[in-house]
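In: With the sequence up front, the predicted model follows.
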Amino acid sequence: MRSLIFFIFFCACTLQAQDSLEVSASPLDTVISLKAETFIGVDSYNNLYYVNGRALYKKSQDKTIQFSDLRLGTISSVDLLNPLRITVFYAETNTAVILDNTLNEITRVNFNAIKNFRNVSHARTASDRRLWIFNTDLQRLELFDYQNNRVVSNFTPQPDIALELASDFNTCWVLTEDNLYHYNQYGSLLEKLPSGAIESLAVYDEKLLSIQNEKLYIKSKTKTFWQEVKNLPQGAKAFYLKAGNLYLYRSELISIYKLKLPKS
């Protein structure tokens, strides 16, 4: 009898421990219809950002505004890390455009025209009017001050081509075919992981999210392994995390989920 009680207690503790480590999502009632080539994300006022053709759109409940410059080519990426200074990057013309929250241009950085010309494959928002950029001439990540047109941090060159950047204000992840590199703003390599099956990458609230084999995974700052986000449909084209809410875009619909994160 005592052995049976101990076995039941052990199983209960094991299930509780597993539950506390699991990452899962609970669907909310809200579903939004959206026809977009690329869903970018949302801001604190629930405005939607997306790309159709060569234009970036911002859609609120009562109106939709847009930014486009056909001369710059196709939009390669849009970074909403700072909604007051949105970074729109055009790899085709080696140019980054910084927009305000009404999608009016603040400034643009033409890397073809600056001193010490560089070819850039990716550009993301950093802090203090700076950009994380990947310099394909030197095969390295750089922290670029676009107000003064200068590099403020040098990083060690990489053997691999950057496939994608994901960043917050102070750190940046560089995805390559074989590895995933994590750097801080001072040029130090913090972590190096195998890239595995990562297809897309993003950083939100110091958490790294990725789509792998049509499933969403998450990695916290303190862990070296990925955890699958349970209870989500497969086939998501894009995702965005804001204030604990996960926005999943698939089949011209945005479904919103509440994330349950590990307790430790």
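Out: Yep, it's here.
In: Every contact and neighbour count from this point should use C-alpha atoms.
Out: OK.
In: In this structure residue 131 contacts residue 144, no?
Out: Yes. With contact defined as C-alpha atoms under 8 Å, residue 131 reaches residue 144; the gap is 5.1 Å.
In: check contacts around the spatially closest residue to residue 157 that is not a sequence neighbour.
Out: Once flanking residues are discounted, residue 157 sits nearest to residue 140: 4.4 Å by C-alpha to C-alpha, 6 or more residues apart in numbering. By C-alpha atoms under 8 Å, 6 or more residues apart in numbering, the contact set of residue 140 is 134, 155-158.
In: Comparison target, given below:
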Amino acid sequence: MRKTAASKLFLFIACLLCCTWSYGQALIPIDSTSINTPVSASIDRLNHIYIADKKGNLNQYRNTSLIQTFSPQQMGNITLVEAWNPLKIFVFYADFQEYVFLDRFLSASQRFPAPELSRYSGMMTMSYDNNLWIVDYINFGLRKYNINFGDYTINTPFDLILDPDKYEITFIREYQNLVFISDKNSGILVFDNLGNYLKKIPAKGVNHFSFKGDDLYYISDSTLIKVNIYSDKKSFLPLPGKALFAFLYDENKLALISESALTSYLIKEK
């Protein structure tokens, strides 16, 4: 029995070492800049990084250089930023129950009231067809709202997916015709673009995630964890310190956002 247990432990450690992403690689700091306490972040397809701070500002960076800032007249905590399309950046305010579309100059033409869409939207993001995915806490489900028709087209209840008494939705994003929702208490839920539930990625405690290629990645215990969204294969990269957000960009660069700094690193072969 002892030998079997030891063998299982050895195989587990060997497997972990084989799939460790950081093997033979090192993080080389490139540059860093001070920032205010970040509450949300995103990256666009041009690799600009967007950081929303506690003062209600949304700052756009290229590497660690500040390019421009969105400072609305009505300040408030930004719950979610989706900037993948740099010509139409989506900003959601849960406290105000409002959302905003920004252009590439970070200018907003209008703020739209979310209560018209749902009695209470806990989390919201833009879909690839320029409509809205909504996590509705009152109806307890994932809903899709068609902006042009002014009506819901998809409604997927969470009753059989989440514990209604124990859940904490932290982020939502559509990627490669899939919708990903992180619940801190159970993992990352995956739906198709028709709202059908597909699977759950076992990753508890996730506040934010992003994508590169076919990989989803998130921070856990000062480690960047990558998960292939189709095969579920995982890899790991230990981080040099505590970070709130992480973004992989270009071919071999990593941006880490902490409470007080945005730092870019080169991922280099040893």
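Out: Received it, and whenever you're ready, just let me know what you need. Keep in mind the model is a prediction, meaning the values are calculated, not measured.
In: Superposing both, give me the TM-score.
Out: Remark: TM-score between the superposed chains equals 0.77 [TM-score structural alignment, normalised by the length of structure 1]; 240 aligned residues with a C-alpha RMSD of 2.9 Å.
In: Remind me which helix or strand residue 237 of structure 2 belongs to.
Out: Using DSSP states H and E, residue 237 of structure 2 sits within strand 234-238.
In: Quick one: distance of that strand to the chain centre.
Out: 17 Å (C-alpha atoms, centre = their mean, to the nearest Å).
In: again with stretch 42-51 of structure 2
Out: Distance, centroid of stretch 42-51 of structure 2 to centroid of chain: 12 Å (C-alpha atoms, centre = their mean).
In: Identify each buried residue in that stretch, please.
Out: For stretch 42-51 of structure 2, burial by neighbour count (16 or more other C-alpha atoms under 10 Å) applies to 42-44, 47-51.
In: can you check stretch 217-237 of structure 2 too?
Out: For stretch 217-237 of structure 2, the neighbour count (16+ other C-alpha under 10 Å) marks 217-220, 223-229, 234-237 as buried.
In: Check whether the equivalent of residue 50 of structure 2 over in structure 1 sits in a helix, strand or coil.
Out: When structure 1 is aligned by TM-score structural alignment, residue 50 of structure 2 is paired with residue 49. Classification of residue 49 of structure 1 by DSSP: H, G, I helix; E, B strand; the rest coil places it in strand.
In: who's in contact with residue 49 of structure 1?
Out: For residue 49 of structure 1, the contact set (C-alpha under 8 Å, 6+ apart) comprises 39-42, 56-59.
In: Tell me, of those residues, which are also contacts in structure 2.
Out: Comparing those with structure 2 on both residues aligned by TM-score structural alignment, their matches' C-alpha atoms under 8 Å, the contacts found in both are 40-42, 56-59.
In: so what's the equivalent of residue 215 of structure 1 over in structure 2 closest to, chain neighbours aside?
Out: Aligning on TM-score structural alignment places residue 215 of structure 1 opposite residue 223 in structure 2. Using C-alpha to C-alpha, 6+ apart and skipping residues adjacent in sequence, the residue nearest residue 223 of structure 2 is residue 238, 4.3 Å away.
In: I'd assumed residue 219 was in contact with the one you found.
Out: No. Using C-alpha under 8 Å, residue 238 of structure 2 is not in contact with residue 219; the gap is 9.6 Å.
In: can you list residues touching both of those two?
Out: Common contacts of residue 238 of structure 2 and residue 219, defined by C-alpha under 8 Å, 6+ apart, are absent altogether.
In: and the match of residue 50 of structure 2, how far is that from residue 128 of structure 1?
Out: Counting by C-alpha to C-alpha, to the nearest Å, the gap from residue 49 of structure 1 to residue 128 of structure 1 is 23 Å.
In: With residue 134 of structure 1 instead?
Out: Using C-alpha to C-alpha, we find residue 134 of structure 1 at a distance of 18 Å from residue 128 of structure 1.
In: who's more crowded, those two?
Out: A count of neighbours by other C-alpha atoms under 10 Å puts residue 134 above the other of residue 134 of structure 1 and residue 128, at 26 against 10.
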